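Trainee: requesting a structural model of the entry that follows:
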Amino acid sequence: MDVYRDGMQVRPVGGNALLIEVDDPLAWFAHLDAERRAGRLAAVDIVPGARTILLDGVADATAVAATLRDTRPPSRPPSSSVPVELPVHFDGEDLPFVAEHVGESVDTVVATVLATELRVAFCGFAPGFAYLAGLPWTLPRLPSPRPRVPAGAVGLAAEFLGAYPTASPGGWRLIGHTDSPLFDVDRETPALLYPGRAVRIVAA
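Mentor: Predicted structure coming up:
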């Protein structure tokens, strides 16, 4: 493991991948994706996580690691795309808990969600499940997950907002639901929400 400037850590993963630990994965994802698009970074895939970026399929991991060592931490760029609108019915059973936890009224919680432009930080857990960043709160998960959360349920956990593309167990604090299809294998891009995409929640 090598530790670079500002605490960034780079670990080799096999022979042709690097795992990068950074403070702002969204900023680094945007920077590395732009470098790849410009032909300055040869990588098959760039996978952001909550605190990491995986560079997979790099031809020369040593050279890429050296380049990272000399790269100043990028600032998060403004969104370059029109936000996708995600209509939400604010009827979640955990809305009162969320309001009490953050010290606001339910109406203020809803207004804050509607007024905040979110960004998909990373995807995981299930196909089409996106972790949206940008809200000012941090929410605890349920002490025990619900055995079944219905498809389309919208919830909060830690600093993220997420919507369940399919029914599954889950421990997020539910604030509502959306009728939008979040994952469709017949679409050109199956996942409606993908890393870096700007998202605006609108009242359904």
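Trainee: every contact and neighbour count from this point should use C-alpha atoms.
Mentor: Will do.
Trainee: and the helices in this structure?
Mentor: For the chain, the helices defined by DSSP state H occupy 25-37, 61-69, 95-102, 106-115.
Trainee: another sequence for comparison is provided below:
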Amino acid sequence: MSARAASNGRIHRVGRSGLLVELADTEAAEALHAEILRRRADGTLPSVREVIPGARTVLLDGLHEPQRLAAELPHWDVPPLRRDEGAAIEIPVRYDGPDLAEVAELWGVSTEEAARIHAGTAFRVAFCGFAPGFGYLTGLGPKQHVPRRADPRTRVPAGAVALAGPYTGVYPRSSPGGWQLIGTALHTVLWDSSRTPAALLAPGTRVRFIAEDVR
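Mentor: Next comes the predicted model:
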């Protein structure tokens, strides 16, 4: 993705102090989100109270001068996203999911190689949603994108590692779901209301899956 990605976005006012930036894709949204966090951290964007990324959007709220920022955003130089910056959260995984064989077939590899590909990918939380603690992780290449299941399950267990489209996710609690289940996260609590912060994964967090059963 080239610089000045924000210039390709559509900017909308939200309430009295917010802006919603619509972008071309998730990669552009991730890059803009990272740049906003960088500018807020170094003090060049001090007035932002909340920054909430989505699949193709970034919401900024609590702005003192939203109209001024709306005029400046198209001229920002937004560098390409770097996935290797910052410490990574490591999540041990047992690749035992009921859909692993189907995913491996879609990828044209063995189940062992599918597990190695997934565990060898540098993931990043693009945004959160669906359920408290559920992060949408990007990093898999286009050849590893898979469709959702035609028949969603009525119950997906907590800790299930799953794929859908370009995303990987870990179910923080038992719930219905239509993603392809490829493994089980071990010794990992995605959401704990008694913890600060309650969510283990936040937008921008790097994630590395550690395969416990791949030799």
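Trainee: could the helices of structure 1 be laid out in CSV, adding mean neighbour count?
Mentor: What follows is the helices of structure 1, written out as CSV (neighbours: other Cα atoms under 10 Å):
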stretch, mean neighbour count
helix 25-37, 19
helix 61-69, 16
helix 95-102, 16
helix 106-115, 16
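Trainee: in CSV, list those along with distance to Gly196 of structure 1.
Mentor: Shown next, in CSV, are those (distance: least, Cα to Cα, whole Å):
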stretch, distance to Gly196 of structure 1
helix 25-37, 7
helix 61-69, 20
helix 95-102, 26
helix 106-115, 18
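Trainee: wait, which of those helices is closest to Pro78 of structure 1?
Mentor: helix 25-37 (9.9 Å; Cα to Cα).
Trainee: residues in contact with the residue nearest the centre of structure 1?
Mentor: Residue closest to the average C-alpha location in structure 1 (Cα atoms, centre = their mean): Ala121, at 2.4 Å. By Cα atoms under 8 Å, 6 or more residues apart in numbering, the residues touching Ala121 of structure 1 are 25-26, 48-50, 130-133, 195-196.
Trainee: among the residues you listed, which lie within strands?
Mentor: Members of those lying in strands (criterion: DSSP state E): 48, 130-133.
Trainee: related to what we said a few turns ago, looking at the helices of structure 1, which is closest to Val88 of structure 1?
Mentor: For those, the distance to Val88 of structure 1 is smallest for helix 106-115, at 9.4 Å, taking Cα to Cα.
Trainee: taking the contacts of Ala121 of structure 1, tell me the two that lie furthest apart.
Mentor: Pro25 and Ala130 (14.5 Å).
Trainee: now the strands for structure 1?
Mentor: Under DSSP E, structure 1 gives strands at 2-3, 9-12, 17-21, 45-48, 52-56, 84-88, 117-123, 130-133, 146-149, 153-157, 160-163, 168-170, 173-177, 198-203.
Trainee: I'd like those as TSV, with distance to Ala34 of structure 1 appended.
Mentor: Supplementary listing: the strands of structure 1 in TSV, determined by distance: least, Cα to Cα, whole Å:
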stretch	distance to Ala34 of structure 1
strand 2-3	23
strand 9-12	20
strand 17-21	17
strand 45-48	11
strand 52-56	13
strand 84-88	21
strand 117-123	16
strand 130-133	20
strand 146-149	36
strand 153-157	29
strand 160-163	24
strand 168-170	34
strand 173-177	34
strand 198-203	16
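Trainee: mind checking which of those strands is nearest Arg36 of structure 1?
Mentor: strand 45-48 (9.1 Å).
Trainee: list the buried ones in that closest one?
Mentor: By neighbour count, with 16 or more other Cα atoms under 10 Å as the criterion, the buried positions of strand 45-48 of structure 1 are 46-48.
Trainee: just the residues you listed now: which is nearest His89 of structure 1?
Mentor: Comparing those against His89 of structure 1 with Cα to Cα places Pro48 closest, at 29.0 Å.
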